[in-house]
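Asker: Any chance you can model this:
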Amino acid sequence: MRILIAEDDSRLLTQLDALLQQHGYSVDLADNGEHALFLIQEYTYDLAIIDIGLPKLDGFDVIRKARKADIKSPILILTARDRWQEKVEGLDAGADDYLTKPFHNEELLARVKALIRRASGQANPTVEFGPITLDTVAEEITVNGTPLVLTAYEYKVMEYLMLNPQKVISKTELTEHIYDQDFDLDSNVIEVFVGRLRKKLDPKGSLKPIETLRGRGYRINRHL
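Answerer: Have a look, this model is predicted:
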C-alpha cells in the first residue's frame, strides 16, 4: 500500500516515514503543500496523511484542490489544533478522518488501516475468499486457518489484490503500490512474487487463487 505523508515538521516526518515503512507501507514524503499537491495529483495513493499547517499551501487548500481534481484517495488530517471548527473545516474540505497531535502510533496505524479498508469497500478487518483469509490487523494471511509464511512483499501483493477484488491489477499498478516511486517499473519481480504466492496458497494447484488476464494483469479469484 502506498501512502503520501505531508508534514513540515522534519522530525515528525522522519518518524512517520520510519513507522509506516516498518509496517510494510511504501511512503512518499512532502514537507510543503505545493509539493504534496503535486504528488497527490501525479501518483495514485492508497492514503494521504496531510498536516493542516503546511507552508506554501496549507492542508485545507491541498485537500480542496485534490478533491476538485477528482482525487479519490482517502485523506487523514494531522493537526495540532484541537478546536472543533477546524476539524469540521477539514472534513468539509474533503478529508475522511482527522487525528490530533500528539497521538499514539497505534492509533495512527489503526486509522490508516481502517481508512484503506473503507476505501476498498471492506469495513471488516478480515477479508475472506473461500479458504483464504486476510487479517489486516495481524497482517497475516491464512489458508483453512493455517498461517502462511510470507515475505513482506508477498504479503503486500496479496493484500492489494484481496482489497481490490473487482479490479484487474496491472504489474505497473502493483509495483507502484508496494515500492517507492523510484523503483524500476519494468522489473519482472511482480511475476516472481505472484508465482511464489500461488505455490504457497495453492501447493496442489486446485484453488487457482490468483487469475492472470493476459496483457492486463492479475485478479483475485472471487469464486474460490
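Asker: going forward, measure contacts and count neighbours with C-alpha atoms only.
Answerer: Noted.
Asker: contact partners of stretch 36-49?
Answerer: The contact list for stretch 36-49, computed with C-alpha atoms under 8 Å, 6 or more residues apart in numbering, reads 1-6, 29-30, 62, 65-66, 69, 71, 73-78, 112, 115-116, 177.
Asker: To compare with the earlier structure, here is another sequence to fold:
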Amino acid sequence: MNKQILLLEDDFNLGDTIKDLLVAGGYQVDYVTSGQTAIDLTYDHQYDLYIFDINIPDIDGLDILKSLRNADDLTPAIFISAMTDLKTVLKAFDAGAYDFIKKPFYSEELLIKVNLKLMEKDQKIQYKDLEYFPKEKKLLRNQKLVSLGEVSTQIFDLFLHNIGRVINKNELYECMNNPGPNALRFHISNINKITGIEIKNIRGRGYILEQS
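Answerer: As a prediction, the model looks like this:
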C-alpha cells in the first residue's frame, strides 16, 4: 500500500500543486483546506505523514498538531509556512514537528524531505530485544527469527509504527480478514506471547504499545 499523507493548506493553488507533486511521487494524499476537517480525518485514517500550513483560518496548524500529540498521535509532521520568524519556527518544533519548510520553497525540496522521512519508516525498527524489518516483514528476537503469522504481523507492524499512541479497534480491524473482538484479543495475546512485549488494553479507547 502506498504511504498516505494528510495535506492541510488553505491556498488552493499551492495545495493542488503540492498534492499533484506527492501523487506523482507515488503517495496517496488527502488534501483539505480546513483545520477541523483535518482533525476529523485523523480519527478515521492512519496516516504516515502530516503536512500542515500554520496560518489556517479556522484552527491554527500549531494547535492542531498540539492536540494530536496530546492524543498520543505521533505521526511525523512537516510544517510549510510563510511565517518564518524564529519564534514561530521554535513553536512548530515545540509542538512536535519533524521539519519546517519556509514559503516560498522549491517543490523538489518538499519531496526530498517527505521521501527521507518516509524512507526511515521502511528501515529497521528496534524495540527492546526485537528487530523488525518492515519491508520484508521480518522479525528477530535476540537475533533469532520468529514468526507471528500474517495477520498478527500486520497488527504488530501497526503498533511498531505508532509506539506511544492508542490505536482504536477499527484501525486494528483493518488488518484482519475476519475482524471481531475475540479474534483481536487472540492476535494481541499471540503477539505479546511470542515477542515478550506488552500491548495494553486501554478500556473504551483501544490498545497501546508504550515507549520502551
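Asker: how many other residues sit next to the alignment partner in the first structure of Glu120 of the second structure?
Answerer: For Glu120 of the second structure, the aligned position in the first structure is Arg118, judged by TM-score structural alignment. The criterion is other C-alpha atoms under 10 Å. On that basis, Arg118 of the first structure has 15 neighbouring residues.
Asker: Is Arg118 of the first structure in a helix, a strand, or coil?
Answerer: Arg118 of the first structure falls in the helix class when you classify it by DSSP: H, G, I helix; E, B strand; the rest coil.
Asker: Distance of Pro72 of the first structure relative to Tyr43 of the first structure?
Answerer: That one is not Pro; residue 72 of the first structure is Lys. Distance from Lys72 of the first structure to Tyr43 of the first structure, counting by C-alpha to C-alpha, to the nearest Å: 12 Å.
Asker: give the contact list for the equivalent of Asp10 of the second structure over in the first structure.
Answerer: Asp10 of the second structure maps onto Asp8 of the first structure when the alignment is built from TM-score structural alignment. For Asp8 of the first structure, the contacting residues are 30-32, 51, 53-55, by C-alpha under 8 Å, 6+ apart.
Asker: Filter the residues you listed down to the buried ones.
Answerer: The neighbour-count test (16 or more other C-alpha atoms under 10 Å) applied to the contacts of Asp8 of the first structure identifies 30-32, 51, 53-54 as buried.
Asker: how about JSON lines for those residues, with distance to Pro102 of the first structure and secondary structure added?
Answerer: As requested, these are exported to JSON lines (distance: C-alpha to C-alpha, whole Å; DSSP: H, G, I helix; E, B strand; the rest coil):
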{"residue": "Ala30", "distance to Pro102 of the first structure": "20", "secondary structure": "strand"}
{"residue": "Asp31", "distance to Pro102 of the first structure": "18", "secondary structure": "coil"}
{"residue": "Asn32", "distance to Pro102 of the first structure": "20", "secondary structure": "coil"}
{"residue": "Asp51", "distance to Pro102 of the first structure": "12", "secondary structure": "strand"}
{"residue": "Gly53", "distance to Pro102 of the first structure": "14", "secondary structure": "coil"}
{"residue": "Leu54", "distance to Pro102 of the first structure": "17", "secondary structure": "coil"}
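Asker: Could you dump the residues you listed into a markdown table with distance to Asp97 of the first structure added?
Answerer: Formatted as a markdown table, the entries for those read as follows, by distance: C-alpha to C-alpha, whole Å:
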| residue | distance to Asp97 of the first structure |
| --- | --- |
| Ala30 | 19 |
| Asp31 | 20 |
| Asn32 | 20 |
| Asp51 | 12 |
| Gly53 | 16 |
| Leu54 | 18 |
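Asker: Those residues: which two are farthest apart?
Answerer: Of all pairs drawn from those, the one with the longest distance (C-alpha to C-alpha) is Ala30 and Gly53, at 12.7 Å.
Asker: ok so, going back, host element of the match of Asp10 of the second structure?
Answerer: Using DSSP states H and E, Asp8 of the first structure falls within no helix or strand.
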